[in-house]
Every structure is written in structure tokens, then in C-alpha cells.
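Student: no sequence on this one, just coordinates:
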């Protein structure tokens, strides 16, 4: 799962999660329930984060199963004679997941604020392209959440087995962006009127 493709996937998941409610006028119904608006906002954001996490789990499982299936069909390749480095694979995928959380929060907020489907997708694509341009710059990459996933792969310390090495600077930046945008979005939604 390349960093660019997963970033597009996160943009699509965040946009579709909210657009379903916009199209069916579901927010009016959800906000009429006797629960806080911020709970609706954070609940849907949590579901989107969970969907992305499950996608990473499926990716890991299917990579392992495809190696096993290839070894059954083509035993001469010797896939069964090698053990996959599961710690390495989980570390890369976990760190990649953490760096996508900031993008998820930003795209989710943009999608919530605009009822149009094209605007959040367009903003996401432009920001992904900017992230691809800026990820090589150590001066600008920390300020561009859309570059975190790619920058993370470049800076991930794969030889260090300690748990703290699983969290790169970009993972921490992404978690900070996720928490900040989530709090901002929750407060913003409690002040907004449903129309």
C-alpha cells in the first residue's frame, strides 16, 4: 500500500462518510436526537478512522495469504522457506496509519462544512499533489499533513525494535493535527445551526 494511494483512500473515505448524510439530509435527523452534536461528529469520525484501520488489517492479512497462495501454486519460488518479518510489516503499517489520521480529520471537517461532493475531493487532490512536492523539504514537510505519510516512510527507523521508534515525528505531528482538528470541529458543530 503506497503512501500516495492510501492518502487518496483516506480522502475518499472521509468524504463519503459525510456525503452520505448530506445527500439524505441525515444530519437534520441526527441532530434532532437528544444527544450532543459533537457526539455525532466525533462518532462518525471514529467510524471513518476504524474503517481505515480495518483496511490496514485486511491489507496485512491478504499480503500474508497471497504469499502463502503463491507458495502453493508455485512451490519453486520458495515462499514457505522464508518467514515474513511481521514486526517490520506491522511497524510500517501502524506508523502509516498514524500519519493518515491528520489527513482524515482535515478532510472530514472540510466534507462536513461543504455539501458539495467535488469540493472536498478537489481540495484533497490538490493537497496530495502539494504533499508530493513538499515531502522532501525538511523545512516545509512538518507543516503539510498531506506529506506526513510519504515523509514517514523516508524517516522510519526500521532497524530499531523499541516501541518508541514506531512513532516518528510525522506520526506525532499527525496525531496532534487529528486531535486539534477534531476538537475544533466538535466545537464548531455545537455552534452551528442545522439547515
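Tutor: Received, thanks. What you are looking at is a predicted structure, and each value in this text was computed from that prediction instead of being measured.

Student: From now on I want contacts and neighbour counts done on CA atoms only, so please keep to that.
Tutor: Noted.

Student: Quick check, residue 97 in contact with residue 56.
Tutor: Yes: at 7.5 Å, residue 97 counts as touching residue 56 under the criterion of C-alpha atoms under 8 Å.

Student: now the most far-flung residue of the chain relative to its centre, what's its secondary structure?
Tutor: Going by C-alpha atoms, centre = their mean, the residue of the chain most distant from its centre is residue 76, 37.7 Å out. Three-state call for residue 76 (DSSP: H, G, I helix; E, B strand; the rest coil): helix.

Student: Show me which positions of the longest helix along the chain end up buried.
Tutor: Ranked by number of residues, the top helix in the chain under DSSP state H is helix 37-73. Within helix 37-73, the residues scored as buried using 16 or more other C-alpha atoms under 10 Å are 37-38, 40-42, 44-45, 48-49, 52-53, 56, 60, 68, 71.

Student: Would you tell me what the next helix or strand after that helix is?
Tutor: Note on helix 37-73: by DSSP states H and E, the next helix or strand toward the C-terminus is helix 86-113.

Student: Give me the distance from that following helix to the chain's centre.
Tutor: Relative to its parent chain, helix 86-113 has a centroid offset of 3 Å by C-alpha atoms, centre = their mean, to the nearest Å.

Student: What angle do helix 37-73 and it make with each other?
Tutor: 140 degrees (axes from the mean of the first three to the mean of the last three C-alpha atoms, to 10 degrees).

Student: tell me what helix 86-113 is packed against?
Tutor: Helix 86-113 makes packing contacts with helix 3-23, helix 37-73, helix 118-134, helix 148-155, helix 169-191 when contacts are defined by 3 or more C-alpha pairs under 8 Å, 6 or more residues apart in numbering; DSSP states H and E.

Student: The same query, at a cut-off of 7 Å, please.
Tutor: For helix 86-113, the elements it packs on are helix 3-23, helix 118-134, helix 148-155, helix 169-191, judged by 3 or more C-alpha pairs under 7 Å, 6 or more residues apart in numbering; DSSP states H and E.

Student: try this one next to it:
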């Protein structure tokens, strides 16, 4: 019950910040770009997309979100939420409240995951809005008359989420340790760029073991066959970084 109370407290604190609005804006970015492309240039890759426009547009959105927007969202949200306590100088108040340290730690981590799930859900909703708009902008394609493979879209979102677990736990630990907003974001963005280059540019054999490579591996012909193993590694990294992060968090007697 104490964990639920702590989680509720974290959710309420998040509502007072820009994190929720940042989630909405981030989730809308790719659908908006797709809608702009449709309105100005028609269906992306029309010859191929027109055969199965609904699933093709969802696939395009998932690929763009999974490769770029979602990893960067994780980096930023894992910095923004821990910064609430640093910004307001409330760590002493939090740690002296009748909450267990493990409840505070887990509640903050679960709150981040709720934001991640909310991001994917809102992105999905916005993509549907784009598809409905595209149906009327391009009536010749009768877009809404085509089938929708919900299972495939759900699977794609699950892969996106699982590939981000390792990054999330590591960035959460960095965010808890840093009083500076810039440093965790700079580290996360630099590692994401490095990870993408390792996969697409260098095709490094170390890619399946570097967590910032995992989002790009979904779209790599060379590494995609290893996706299931990579996602298990991502989950293992998540557990590892959480254990190490909590050990570090518990040892620190005060945070200012």
C-alpha cells in the first residue's frame, strides 16, 4: 500500500510540471510530420503505401518514433522527473517523510514507465487522427476502407518499449545522481547518436550489447534477426542498472 501512496504522490507531482505536456508534444511530433507530408506531397511512397495505407502509415510512425523520438523522450523524461526534487530542494522532505527509500525509488521509476506507456498510447491515437484526416485529404485511396492489423501494431509498440528498458534504467540512475539538467541529457543524446552510428554506419559487433543501440537494431537488416535476444539483454540491463542505482540511492544519506 505504501508503494501505491508513493506512486500516487509522484503522479501528482508530475502533473504540476511540464512533463505531461512534453509527453503530449513529443507523441504528436511524428504524426504531425506525417500529416504535413500527406497534405503537401500526398502519401509517403505512394505506390507501396496505397496497397495497405493504414498499416503502412502506422509502420512508418512506429519506425520514426522507435528510432528517434522515443529514445530521446526517455532521456529527457528520466532527467525531468528526478529534477523535480532538485529544483524545489525537496529531497530532504521526501527522504524524511514516512516513506521507505525503496518505495520512493520504485515509485519514481514506475512513474517514468507510466509516462513511456502514455507516450506510446497518445502517439497511437494521434496516428489514427492522421489516418482519418488522410482519408478525407486523399479520398482517391479510400484509406479507411482498408484493414488494420492491430496485432502487428501492438507487437511493434511492445518492441519499441522493450528496446528502451535498458536506456531508461541507466538514464534514471544518472538523473537521480545529477543536480544538473544538462549533463544527463547531453550524456543520453551523445550515447544515442553513438549507438545509431554503431548500428547503421559501422555495423559494430558490439551493438547488441550497448543499450543505446537497441532502438536502432529494430530497423537494421543485419541485427534485426537478433532482436529477441537484444530485448532480453535490454531487460537484463534494466534490472542491473536498477539494482546498482538503488544501492547507490540508498547509501546516499542526503540529496540537495
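Tutor: Everything's here; your move. Given the structure is predicted, the values throughout are model-derived calculations rather than measurements.

Student: just to revisit the earlier point, and the residue farthest from the centre of structure 1, what's its match in structure 2?
Tutor: Aligned counterpart of residue 76 of structure 1 in structure 2: residue 140 (TM-score structural alignment).

Student: Likewise for residue 183 of structure 1?
Tutor: Using TM-score structural alignment, the partner of residue 183 of structure 1 in structure 2 is residue 243.

Student: and if you look at residue 145 of structure 1?
Tutor: Alignment note (TM-score structural alignment): residue 145 of structure 1 maps to residue 211 of structure 2.

Student: OK, contacts around that match?
Tutor: Neighbouring residues of residue 211 of structure 2 by C-alpha atoms under 7 Å, 6 or more residues apart in numbering: 166-167, 234.

Student: With neighbour count and distance to residue 64 of structure 2 as extra columns, can I get these in TSV?
Tutor: Formatted as TSV, the contacts of residue 211 of structure 2 follow (neighbours: other C-alpha atoms under 10 Å; distance: C-alpha to C-alpha, whole Å):
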residue	neighbour count	distance to residue 64 of structure 2
166	26	19
167	29	18
234	26	20
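
Student: cool, now which of those residues survive the switch to structure 1?
Tutor: Checked against structure 1 using both residues aligned by TM-score structural alignment, their matches' C-alpha atoms under 7 Å, these keep these contacts: 166-167, 234.

Student: what's the closest of those residues to residue 152 of structure 2?
Tutor: Nearest to residue 152 of structure 2 among those is residue 234, at 21.2 Å by C-alpha to C-alpha.

Student: Now do the same for residue 205 of structure 2: helix, strand or coil?
Tutor: Of the three states, residue 205 of structure 2 takes coil under three-state DSSP.

Student: who are the neighbours in contact with residue 185 of structure 1?
Tutor: Contacts of residue 185 of structure 1 by C-alpha under 7 Å, 6+ apart are residue 109.

Student: mind listing what the spatially most central residue of structure 2 touches?
Tutor: Structure 2 has residue 70 as the residue nearest its centroid, 3.6 Å off, counting by C-alpha atoms, centre = their mean. By C-alpha under 7 Å, 6+ apart, the contact list for residue 70 of structure 2 is empty.

Student: Counterpart of it over in structure 1?
Tutor: In structure 1, residue 70 of structure 2 lands on residue 6 (TM-score structural alignment).

Student: what about residue 172 of structure 2, distance to residue 249 of structure 2?
Tutor: 11 Å (C-alpha to C-alpha, to the nearest Å).

Student: out of those two, which sits in the more crowded spot?
Tutor: Taking neighbours as other C-alpha atoms under 10 Å, residue 172 of structure 2 and residue 249 compare with residue 172 leading, 28 against 18.

Student: Touching, that one and residue 80? I think so.
Tutor: No: in this structure, residue 172 of structure 2 is not within contact of residue 80 by C-alpha atoms under 7 Å, at 9.8 Å.

Student: since we're on residue 119 of structure 1, how many residues are nearby?
Tutor: Residue 119 of structure 1 is flanked by 14 other residues according to other C-alpha under 10 Å.

Student: How about the one 3 residues further on?
Tutor: Applying the criterion other C-alpha under 10 Å, we find 12 residues in the vicinity of residue 122 of structure 1.

Student: Which residue in structure 2 occupies the aligned position of it?
Tutor: Matched to structure 2 by TM-score structural alignment, residue 122 of structure 1 sits across from residue 186.

Student: contacting residues for that match?
Tutor: Residues counted as contacts of residue 186 of structure 2 (C-alpha under 7 Å, 6+ apart): none.
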